Every structure is written in structure tokens, then in C-alpha cells.
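> could you work out the structure for the sequence below:
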Amino acid sequence: MARLILFLLAFSLTALSMPTRWSADEAKFYSSISKEIQNIRKHGNDIRRPGCELSDLKLPQSSKPLPNIPGGQKLLAVAVGRGTQNYTCESESEKPTPRGALATLFDASCIAANYPQLLASLTNAALHLQQPEPFSNAPGAARMPVMGHHFFSNGTTAVFEAANMGASSVIKIEAVDAPQNSLPGVCGQLDGAVPWLFLESIPESTGKAKSIYRVNTAGGSPPKYCTGQPKEITVQYSAEYWFYG
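Here you go, the predicted model:
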């Protein structure tokens, strides 16, 4: 139990070392951490799951569900992705064209297993924190260790690279709109949360993850039109990624 308390206290110390003018999302997240510390002190191990067991976790659902988890596949990991969705504008008369994404993947598996109520608010809190440097290994929100990185190998194929799962190359199979109460963005980029996705591995993929769900998104949508926009647009986003294989 002592280790768990220290783990959560590290989250709180991260908060105390930051400016005190938190966003509402950050305040909600750190308030949840405080409640977890109090619960652990009061109830001990009775309130937590053993280890980082993922078998009983339920994939978040929007009002319009994504396809079911393919039969025989099990949850391998849960990550919080923090980075940018990228777009281009060829002319002011067009709409922004998607040009992939670049994100750091932070391992949230143990948070998902033991503190799912924290996970639910973590992507919003993460979007208010500074974007990590591309392919850096610095810890993220709540001191989550880097699990890997997300990028695109071409216009349609996304790659999720993690040391413990290899590199999974996937394509989009289905998308549904993010819930209306999703965080639309930060720092003036308030055009909405990117859709939730069901991604499936291509035959050439060598990674363990065969299906990936992007859920609980925050930010990432581009302006509706290219008028007045630069040729290259990067929009801050965060999201949960659930890996199955």
C-alpha cells in the first residue's frame, strides 16, 4: 500500500510544482488524485485491483458504438497519446486536408487497471500540459512512463511503435463523432475533439496489436476552412489508445 500512496503522491507533487492557475480539467484530475490517496489511506488494499490486470476492463463507448472487439483478442495495453494532428492547406478555397499525426504514447495500463476514474479525466488534463518533444522519453502527465510513439508511414497507414509490442501498422476501419461534451481544444485551437476510431492492422504489420481503439479524445480537429490559415497546420490533441491482440 505504501508504494501505491507514494505513486499517487508523485502525481500530486507534479501538480504542486506547476503554476497554481490550473484549468478546470487539471483541477478535476488532481482532485481525483487527492480522493484516491484518501481512499487508499482509509481502506488499504481493499479498494484496488491486484497488479495491473487488464482482463476485466471495459472499452469506453460513445453514443454510437465502434465495432466490437474482434473475437479472441485480449487487451494488451492502454496508453494516453499526446501530440498533434497535422493538416495542410493547398489554397484558401479548400478545407484542411489530414496529413497524419505525431504523438508520444504514455503507458496508462496500471492507471486503467487500478484507478479508472483517474483515466477518464487524464486525457483532458494531458492536453493542458506542454506537448512533449517528438520521440522524447520524458514522463508525461501523472509521471506516466513513455510506452512508445505514434506516427504515419504514409497518408493512410498509422504506426504505433512500442518496445513491448513492436510496431503495429494499422488503417482506419470506422470512425464515430466524439461526444458533444468532449474537450474541444486549448490555446485558441477550439475546433473540436477528433473522432473516436477503430483501427485494424494490415497484413504487413509485425506488432502484437491487431486492433487499436482511439477513444476519449480531446482537441485535434482543424479549422473548418483554410481561409487565413498557414499551409501547414498542427493542432494539439490527446486521446486514449486501447491495444488488443
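> contacts and neighbour counts: CA atoms only from here.
Noted.
> helices along this protein, start to end?
Secondary structure of the chain (DSSP state H): helices at 2-16, 24-43, 109-114, 116-128.
> let me know which of the ones you listed is tucked in deepest.
Using mean count of other CA atoms under 10 Å, the stretch among these with the greatest mean number of neighbours is helix 116-128 (a mean of 22).
> ok, and what's touching it?
With contact meaning CA atoms under 8 Å, 6 or more residues apart in numbering, helix 116-128 is reached by 23, 25-26, 28-29, 32-33, 80, 82, 108, 111-112, 140-141, 183, 185-186, 216-219, 236-240.
> would you list every one of the strands in the chain?
Secondary structure of the chain (DSSP state E): strands at 75-88, 97-107, 146-152, 158-162, 166-176, 196-201, 211-219, 232-244.
> mind putting those strands in a markdown table, mean neighbour count and distance to S62 included?
Listed next are these as a markdown table, based on neighbours: other CA atoms under 10 Å; distance: least, CA to CA, whole Å:
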| stretch | mean neighbour count | distance to S62 |
| --- | --- | --- |
| strand 75-88 | 24 | 17 |
| strand 97-107 | 22 | 22 |
| strand 146-152 | 22 | 23 |
| strand 158-162 | 22 | 22 |
| strand 166-176 | 19 | 8 |
| strand 196-201 | 23 | 8 |
| strand 211-219 | 26 | 8 |
| strand 232-244 | 24 | 13 |
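> now the second one, please; I'll put the structures next to each other:
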Amino acid sequence: MVSVKSILLAAMATVVYGAPCQPTFVPTLPKTGGARELPSPPPSFTLKKIAVGHGIQNYTCVDTTSAPKADGAVAILYDVTKYAPGTPKTGIAKALWDRIPSALLLKPLTLNKLAGTKYGAHATAPFPKEEDLKLLGFPIAEYLGHHYFDISSTPMFDLNRVGLKASVTKLDNVDAPANADKGPLKTGAVAWLQLGDSGKGLSSGITQVYRVITAGGVGQKCDVAGVGVHSVPYTTFYWFF
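A predicted model of the protein is given here:
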């Protein structure tokens, strides 16, 4: 004879172990809508973080007739992972999400300034104290880390708040959409990038990085910027896998 207790235990086991597992939500990497898109990360890769970055792209003009040569970047990274559209409970509307880079570009740079420049960052101490991002009309984004180029000109991402790091090299790029925010200097939005591990053994927990939904950052014409180094503000989303 089957006891009532046995029936209840069997029913509980069905509820706990027999119910289908709910899939983990994974945000979809943005697309430019152009003829060619950045390759998607391998299915085995796991999204670790999504950050919004705010900083500067640096350029060098050899003379007033040459094209500006990219010369590294410096940016502060803020964690916006939980606000990605579709994320249960904390996700925000896609229209609001897509506006974050442009809205942030209106905010004054918080990098430690290089004396005598409008946008240049201090060469040896560019980063101020760690603070969360408070952007009017948007949820607070927690400080996540820094982006910079090391002494060998290798792009670095140090997500020191969560113990992740990436030393990367460019794998692919596509132009930003024609309607992308051109930034305060109206020079244009920098390209979207797929970045992979540099192979230098400096990465920790990150294999690929994507730069998407860019705003600003394109260098000025050298006949305007003159000879030497100039900096241009930019913002973007970085996706870390």
C-alpha cells in the first residue's frame, strides 16, 4: 500500500526535478544594418560583461597635409550588463539603451586633464578616483574599470572591479552606421570592432571584446588640428566574452 507521504514526496520531486529548465537570457550583439556585420562570437563563448566607455581617442598629425594617425585611447568603463534590453526585471527599453553613448558624450570628461589641452588626458595618471556613473534619465551604472594602451601600444581592458583583464588585437572592423553620433567635433563615429586575445599572456577571463554603438572619436583633419597629438572624445559599448 502506497502511503500519502510517498505520494507527496513523489509529487515534490516532479516539481523540482521534472520541470523544464529555464534558459539563461543572453543579450544579442548589436548590428550596424550595413552590407557586412562583425562576426558573432563562437557559441561556446559566454558573455561576461557589457560596459559603456567614456574617454578619448588620440591621434598624431605628422604635418598639416597628412591623415591623422591613430595613437591609442583612454577610457573609463561602467557596468551596464543588467540593463541590456530584454534582461528580466532590470532591462531597459532598446530605444533608451541605444541612446546611452550619445547621452554620455554630452557629459564632461572625467579623465584627469593634460594641462593646456581641451580633451587630452594626463600622460601618467589619466584616471580619477573610482566613481559610479550618474547619467540623467538613466539608471546608475557602477564603475567597472579602465581601457588604455600599454607601453607596447597594445590595447588593454582592466575590469578591476570584477577581476577580469584583456590584452587584445584587432580581428575585424566595420564602419559605424551613417546616422551615428559624430561627436562634439562633428568628425564622425569610430568603427565597430571585434578584438581578440593578443597572445601575450596578459588576459584573464576574457577572450574577445566587441566595440559597438560608437559615438564620436574620429580624428580631426591635420590642417585643423595642426602638427602633433590631438584627442577626440568618444563613447561606446564594449561587450566582453
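> which one of the helices of structure 1 lies closest to S169 of structure 1?
helix 109-114 (20.8 Å; CA to CA).
> list the helices and strands the closest one packs on?
If contacts are counted by 3 or more CA pairs under 8 Å, 6 or more residues apart in numbering; DSSP states H and E, helix 109-114 of structure 1 sits against strand 75-88, helix 116-128.
> quick one: that helix to chain centroid distance?
Taking CA atoms, centre = their mean, to the nearest Å, one finds the center of helix 109-114 of structure 1 at 14 Å from the center of the full chain.
> over to stretch 213-229 of structure 2?
The answer for stretch 213-229 of structure 2 is 21 Å, by CA atoms, centre = their mean.
> what's the answer for stretch 226-237 of structure 1, then?
21 Å.
> same deal with stretch 209-221 of structure 1?
Worked out by CA atoms, centre = their mean, stretch 209-221 of structure 1 lies 7 Å from the chain centre.
> please apply the same query to stretch 208-221 of structure 1.
With CA atoms, centre = their mean, you get 7 Å for stretch 208-221 of structure 1.
> now that stretch: which residue numbers in structure 2?
Using TM-score structural alignment, stretch 208-221 of structure 1 lines up with residues 205-218 of structure 2.
> in space, what's closest to the counterpart of L195 of structure 2 in structure 1 - neighbours in sequence excluded?
When structure 1 is aligned by TM-score structural alignment, L195 of structure 2 is paired with L199. Using CA to CA, 6 or more residues apart in numbering and skipping the chain neighbours, the partner closest in space to L199 of structure 1 is K172 (4.6 Å).
> I'd say that neighbour and F198 touch.
Yes: contact status for K172 of structure 1 versus F198: in contact at 6.2 Å, counting by CA atoms under 8 Å.
> buried stuff in stretch 87-94 of structure 1?
87-89 (16 or more other CA atoms under 10 Å).
> mind giving me the packing neighbours of the top helix by length along structure 2?
In structure 2, with assignment by DSSP H, the single longest helix is helix 4-18. Of the remaining helices and strands, none touches helix 4-18 of structure 2 by 3+ CA pairs under 8 Å, 6+ apart.
> equivalent range in structure 1 for that helix?
Using TM-score structural alignment, helix 4-18 of structure 2 pairs with nothing in structure 1.
> run the chain-centre distance for that helix.
47 Å.
> against D181 of structure 2, how distant is the residue mapped onto L102 of structure 1 from structure 2?
Counting by TM-score structural alignment, L102 of structure 1 lines up with V74 in structure 2. Noted for V74 of structure 2: a distance of 19 Å to D181 of structure 2, by CA to CA, to the nearest Å.
> quick revisit: Throw the helices of structure 1 into JSON lines and include distance to E232 of structure 1, thanks.
JSON lines is the format used below for those (distance: least, CA to CA, whole Å):
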{"stretch": "helix 2-16", "distance to E232 of structure 1": "33"}
{"stretch": "helix 24-43", "distance to E232 of structure 1": "28"}
{"stretch": "helix 109-114", "distance to E232 of structure 1": "34"}
{"stretch": "helix 116-128", "distance to E232 of structure 1": "21"}
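> nearest to V194 of structure 1, of those?
Per CA to CA, nearest to V194 of structure 1 of these: helix 116-128, 12.6 Å.
> next, the angle strand 211-219 makes with the closest one.
Counting by axes from the mean of the first three to the mean of the last three CA atoms, to 10 degrees, helix 116-128 of structure 1 points 60 degrees away from the direction of strand 211-219.
> quick one: helix 116-128 of structure 1 to chain centroid distance?
Centre-to-centre, helix 116-128 of structure 1 and its host chain are 8 Å apart (CA atoms, centre = their mean).
> list the contacts of the counterpart of F149 of structure 2 in structure 1.
Alignment note (TM-score structural alignment): F149 of structure 2 maps to F152 of structure 1. Counting by CA under 8 Å, 6+ apart, F152 of structure 1 touches 100-102, 158-159.
> let's see it at 10 Å
99-102, 158-160, 169-170 (CA atoms under 10 Å, 6 or more residues apart in numbering).
> for G71 of structure 1, state which of those is nearest.
V170 (17.8 Å).
> show me what the closest one aligns to in structure 2.
Aligned partner of V170 of structure 1 by TM-score structural alignment: V168.
> is it true that the residue nearest to L199 of structure 1 touches T157?
Yes: the criterion here is CA atoms under 10 Å, and K172 of structure 1 meets it with T157 at 8.1 Å.
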